[in-house]
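J.: I need the structure of the sequence given here:
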Amino acid sequence: MAKQKTARDLALEVLLRVERTKSYANLLLSPALAKSTLSERDRALATELVYGTVRTWGTLDWVLQERSRMPLDKLEPSVRMILRLGAYQLLYTRIPPSAACFEAVEQAKKASHAGSVRFVNAVLRRLSRERTQLKFPDISADPVGHISLKYSHPEWLVRRWLERLGLEETVALCQANNLVPPLCLRVNTTLIQRAELVAHMENRGFTVDAHHIVPEALYLRGAGAVEKLPGYEEGLFTVQDESSMLAAYALAPKAGERVLDVCAGPGGKTTHLAELMKDKGEIWALDIHPHKLALISKSATRLRLGCIKVQEGDGRKLPVEFQEAFGKVLVDAPCSGTGVLRRRADLRWHKTPEELVTLPKLQLEILTSAARAVVAGGVLVYSTCSLEPEENLEVVNAFLASRPDFRLADMGPSLENIIQESTLRQGFLQLYPHKHKVDGFFLARLERHEEGTAHG
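T.: All right, here's what the predicted structure looks like:
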């Protein structure tokens, strides 16, 4: 009878596939856990090991290379990954060092030959002895190297943030990106009030924490699988970060209005718009990816929302019938995602500086196209989950230069009751994880002049 797979075995398999296929960890871990027979405790351990290892990948490789007589890239992939897993446990968890080293050696026995077993044992035993005396580059002489290695972020991104935010804020941002974010739920106010859902959860043994910004948000501790939470199937809530909830508030739709959500998948903002409209009116959800449209429809059904219509289409080329057909339009543009690094553990290692050249062109194309759907006197909201100016205010300013019939509009009436930021009156908002305790997010509210005409 085959020996049952352990949490570490599952983590190793997923991590090897992440490295081999360059896939995102969450896309590989979720199906692996679904097929496993691990206990809840071991599922939690496997999840921690996978996400923790990919989050700290850069630092782990540096620490291991300092203690290895062989270049890491010359090692067998399985041996290299076993070392990373062991190093993560030694440096970032409360797992006893003896257990971390023992389990790594046991994995090496199954994955490679006796020489590799001795090598893994020697490297990790040395790291176990030296783990409290790691020497990072001096922060004064090499701030980029220090922050990059101590807080495990790519150097190019650290360099950008240092230039724009300074040393103290860059360190705080990187630290915030390394914290595991809490599970944030958005109450479906068409079905239940926040106080009722809080009581519903607390009566079933969950700890509920208060929102930071948005009144219909709540945080749940020790939740486990979202789909198994009480009230999920009944549509009482959906998972969404508070920062993303602000997009619907900025657009401020009213019951009975006609709204367009461009780049709508997977539907978090679309369904929030419907809830704010009390499910009265008409929301068109446009997306280029059919599988995302399917997710929107599935979410709308679960949340008991009937005002959402989905349509496949490219945001850069709106259907003719959408021209000047909507009073409210939301563009949540594809972006680098530098505001959600805490939520996407390995995203930092997939991003490149080149994206900040190519993405703004796409974002401007989509924003310019979406603007053609806005009626005179209507509102256009542009949002991203990026911290980078090239994707945010610079895109908005480039758009305004080509569309003088639009202008940045005061967001105070829509948002100042829930968040206080000096730029609201100027028509835009930038949120940071280390400042606001939510995902990084950018918002701009644009209004089309009554006297303006649509551009072809």
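J.: Please count neighbours and contacts with C-alpha atoms only from this point.
T.: Fine.
J.: How far off centre is the helix or strand that Ala285 is a member of?
T.: Assigned by DSSP states H and E, Ala285 falls within strand 282-287. Distance of strand 282-287 from the chain centroid (CA atoms, centre = their mean, to the nearest Å) equals 23 Å.
J.: how about this one, so we can line them up?
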Amino acid sequence: MTNPFYDPYQILVKVYGAGAHLKIALAETPVEELHRTRTVKTVYGVLENDSYLSLCLKSVAPKSPKQTMRIVMKIALYWLIFLQKPKYMVTDTAVELLKKLGKGGAAGFANAALRAFDAAKVAIPAGDEGLAVTTPYPLFAIKKLRAEYGDRTESIVRAKSKGVTVRFARGEEDYLNRPHIATPFRGVYIFENFARDAAFFAGDYTFQSVGSVAICGVVEPCGRMLDACAAPGGKSVLLADKCKRVTACELHAHRVALIESYLSRMGKHNVTALQKDSSAFDPAFENAFDGVLCDVPCSGFGTVCENPDLPLLKKEEDLAGLFRTQLAILENCSRYVAEDGALYYSTCSLFSEENDGVVGAFLEKHPEFRAELPESPLSHEKKRYGIQFLPDEAFGAGFYVAKMRRV
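T.: Reported below is the predicted structural model:
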């Protein structure tokens, strides 16, 4: 049997070392199928608790170890603290893996450090600094959330993923004998574990976030719909059920290919995928659509439950240019909305400057649009222009959507 730390290590070295996105690293790394659930649990667990595990590691290794040792030790500490595995077993497994990786010289240190580790001696700071240690959110994000949501901040950052969200096109009755959580949306359920089978490739179901489904739920049925930032294609597929024709645009060719693959698998023939920059005007699109959805690039902090690697990839300075990009896409795509048509703006952000801030700036310059506050069966907060969903009450998802009417 493969060393149980080996597969998680192979994935985490891509995330920590190469900056790979977790889901891509998971998809591209061959793992022992028999233990896939254990591997995924370990990888997510290490990333969700990265700051705390770093603090624990520092308690037994004041000088930060090199990458291989650091990753193996974080896996070991996760198993020791959160999975409550016996110390001797965890230590032996870590030592064995280090030797296998050609780091036998470090095995003695790992052995001594793990045997000496005592979680009770790890001091967690008070206040928001402590939240930044015990949750995946960095301190700058916690401070921004505190300024907007006050005492609710701790509930938001401690929210956990509820599992795998599956949207069924048909055949759901074959799966509902498994433990699951129902959502307010037809055919959408959350399972603790869900491995794809032949029905996935037949288009009977797909994996789609609650946020994506809720955003599509706000969109009204129409004849001509534009999904301006469409990859990987889940929203376009769902919109195709309520709109006669959907045009799905993406900036990069490989992401257009993702959309086309999604459409093919789900058997949707009323969607056209195009490579297009949604911030650059196309005269052929002017006034051409009854509905336009701008699900714009954003900080993504509403998806931390789903993407615990995101805080490793985001810095506070990364947020500075987002407002301009988001407003540019909204400004440009507003020119594609026909009279009496609807313009939708959405993000997976928790921060008001990316949400109501962008919509407010747009409406100030565009009196030809008026805000219409959306409705949703999923718990949300009403803002001035749109509605905000928060992870502690929306199955671990955080996102925003606004609706504007061209008059």
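J.: ok, which stretches of the stretch 51-200 of the first structure are strands?
T.: 183-187 (DSSP state E, counting those that start in this stretch).
J.: Spit out the contact partners of Leu127 of the first structure.
T.: 64, 67, 87, 90 (CA atoms under 8 Å, 6 or more residues apart in numbering).
J.: quick one: what's aligned to the second one in the second structure?
T.: Going back to what we said before, that points to Arg67 of the first structure. The alignment partner of Arg67 of the first structure in the second structure, by TM-score structural alignment, is Val60.
J.: Without its sequence neighbours, what residue ends up closest to that match?
T.: In space, and not counting its chain neighbours, Val60 of the second structure is closest to Ala113: 5.5 Å by CA to CA, 6 or more residues apart in numbering.
J.: next one: Ile366 of the first structure
T.: Using CA to CA, 6+ apart, the closest residue to Ile366 of the first structure is Arg316 (4.6 Å).
J.: wait, the one you found sits on Ala371?
T.: No. With contacts counted by CA atoms under 8 Å, Arg316 of the first structure stays clear of Ala371, the gap being 10.4 Å.
J.: I'd say Ala172 of the first structure and His434 touch.
T.: Yes. Counting by CA under 8 Å, His434 is a contact partner of Ala172 of the first structure at 5.9 Å.
J.: neighbour-wise, which of those two wins?
T.: His434 (18 against 14; other CA atoms under 10 Å).
J.: host element of the aligned partner of that one in the second structure?
T.: Matched by TM-score structural alignment, His434 of the first structure corresponds to Asp392 in the second structure. Assessed by DSSP H and E, Asp392 of the second structure sits outside every helix and strand.
J.: Same check on Tyr9 of the second structure?
T.: helix 6-18.
J.: what stretch of the first structure does that helix fall on?
T.: Using TM-score structural alignment, helix 6-18 of the second structure pairs with 9-21 in the first structure.
J.: Who are the contact partners of the residue mapped onto Ala223 of the first structure from the second structure?
T.: With TM-score structural alignment defining the correspondence, Ala223 of the first structure maps onto Phe194 in the second structure. Phe194 of the second structure is in contact with Val164, counting by CA under 8 Å, 6+ apart.
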